[in-house]
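S.K.: Predicted model and sequence below, questions to follow.
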Amino acid sequence: MSLYSLFVIALALSLDAFGVALCIGLNNGIKRGTKVLFASSFGFFQFLFSLVGAYAGFLFNTYIASVPEIIGGALIAIVGGMMLKEGLESKDECPLIKPGMFIVLGISVSIDAMVIGFTALDNISSNLVILQNTLFIGFITLLMSMTAFIIARYLKRITVVSKYADYIGGIILIIFGIKIMFF
């Protein structure tokens, strides 16, 4: 997988975390340490879930059956469609910020990373390359989350902005899934 393709995947996956981080950042009661905790959680779980997905995909392809590129591309496009569906659902309020919520939100924005790891990162034969790719995905998510918190300082009055992150991420994943299936 090229660095460009990996970057596009990482960027698309990180947009869920970006939207949630933007929403959290719009809350005036959130302190800097809490923002770092949320961003770190988002990056860690994106890394962990894409790593688990990559190894699960590798084991599935090795010992059960190979997942053809058309099925893998279709699954990625379906994840994109699910992100679009999430964007269409009402998100008028930010998630409640309670103790331990950074873990719950970190997991919830990272579930799609497992599917992407299973379908897009499973054909890599080197453990080091899988680790590097999944670390890259987690790092991009960390950067995007921190960027969202910085942007939120300036967008405190425009709460509708976080809604569009799901749309953009979903469209990118659908296009990438179609690219895998047909090109």
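M.R.: Received the coordinates, thanks.
S.K.: rest of the way, CA atoms for contacts and neighbours
M.R.: Fine.
S.K.: In this structure, which helix is the longest?
M.R.: helix 32-63 (DSSP state H).
S.K.: List the buried residues for that helix?
M.R.: Across helix 32-63, burial judged by 16 or more other C-alpha atoms under 10 Å covers 35, 38-58, 61.
S.K.: Stretch 105-116 now?
M.R.: Neighbour-count burial for stretch 105-116, counted by 16+ other C-alpha under 10 Å, picks out L105, G106, I107, V109, S110, I111, D112, A113, M114, V115, I116.
S.K.: ok, second structure coming up, stack it against the first:
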Amino acid sequence: MGLIQLFILAVGLSMDAFAVAICKGLSMKKITIKKAGIVGLYFGAFQAGMPLIGYFLGIQFRDKITSIDHWIAFVLLALIGMNMIRESRKNECECECEIAVDCMSDENTEDSIVKKNSKDPLAFKNMCALAIATSIDALAVGVTFAFLNVNIASAASFIGIVTFALSMIGVKIGHVFGTIYKSKAEFIGGLILILMGIKILLEHLGIITF
């Protein structure tokens, strides 16, 4: 897998984290480089770690199923991509609804001020849960890496860096523009993964050679 292909795959995988980062940016009253960096580190670290786990799980079976490895890569990427596209439709207004509920519940009362101060959008448990949820797809992709000619350390690091950068950008976009790009990001990410799966399959079948 070449650098360009890996970059395209990394962008596709990072779209879930990018979409959630948009929601994070929308919920923050003030955006700083530090806050955006924290969001990026959570998502980037998990997005880099999950392919490693998937790779070492997949490598256990690589020698036994080499004849169908390209079909496995295709099916996994296609399923992940279709799920992302489905989620982009289902959750199109999810982020807006959550923010609206927060606004309705946080009236200008003494109790609401205490509640606001106790809500930390970057709380460890919350961010870990989100980071795991948005990186599960990368775990499955790591399994496909076990069947392809991929340097897993470089690939995982590259995916993490791309996710880190896009997550920081997502926080800023969410703060400035709201959720207009959230569902679009998930849809594009899903489409990219499906196309990558098709490309891998066609290459192994000898239909295309690039």
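M.R.: Cool, the structure landed. No experiment lies behind these values; they were computed from the predicted model shown.
S.K.: My read is that L37 of the first structure contacts M101, right?
M.R.: No: contact criterion C-alpha atoms under 8 Å: L37 of the first structure and M101 do not qualify, at 10.3 Å.
S.K.: Okay, helices next: where are they in the first structure?
M.R.: Using DSSP H, helices in the first structure cover 3-25, 32-63, 69-88, 101-108, 111-120, 127-154, 164-182.
S.K.: Would you convert the ones you listed into TSV that also reports distance to P95 of the first structure?
M.R.: TSV is the format used below for these (distance: least, C-alpha to C-alpha, whole Å):
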stretch	distance to P95 of the first structure
helix 3-25	7
helix 32-63	12
helix 69-88	14
helix 101-108	8
helix 111-120	17
helix 127-154	15
helix 164-182	15
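S.K.: any idea which of those is most buried?
M.R.: helix 111-120 (a mean of 26; mean count of other C-alpha atoms under 10 Å).
S.K.: Output the residue interval of the second structure matched by that one.
M.R.: Mapped onto the second structure using TM-score structural alignment, helix 111-120 of the first structure spans residues 136-145.
S.K.: In the second structure, what residue corresponds to Y154 of the first structure?
M.R.: If you follow Y154 of the first structure across to the second structure using TM-score structural alignment, you land on V176.
S.K.: Contact partners for that match?
M.R.: Applying C-alpha atoms under 8 Å, 6 or more residues apart in numbering to V176 of the second structure gives the contacts L26.
S.K.: Pull up the gap between it and I169 of the second structure, please.
M.R.: Plainly put, V176 of the second structure is 11 Å away from I169 of the second structure if you go by C-alpha to C-alpha, to the nearest Å.
S.K.: what's the answer for K125 of the second structure, then?
M.R.: In terms of C-alpha to C-alpha, K125 of the second structure sits 22 Å off from I169 of the second structure.
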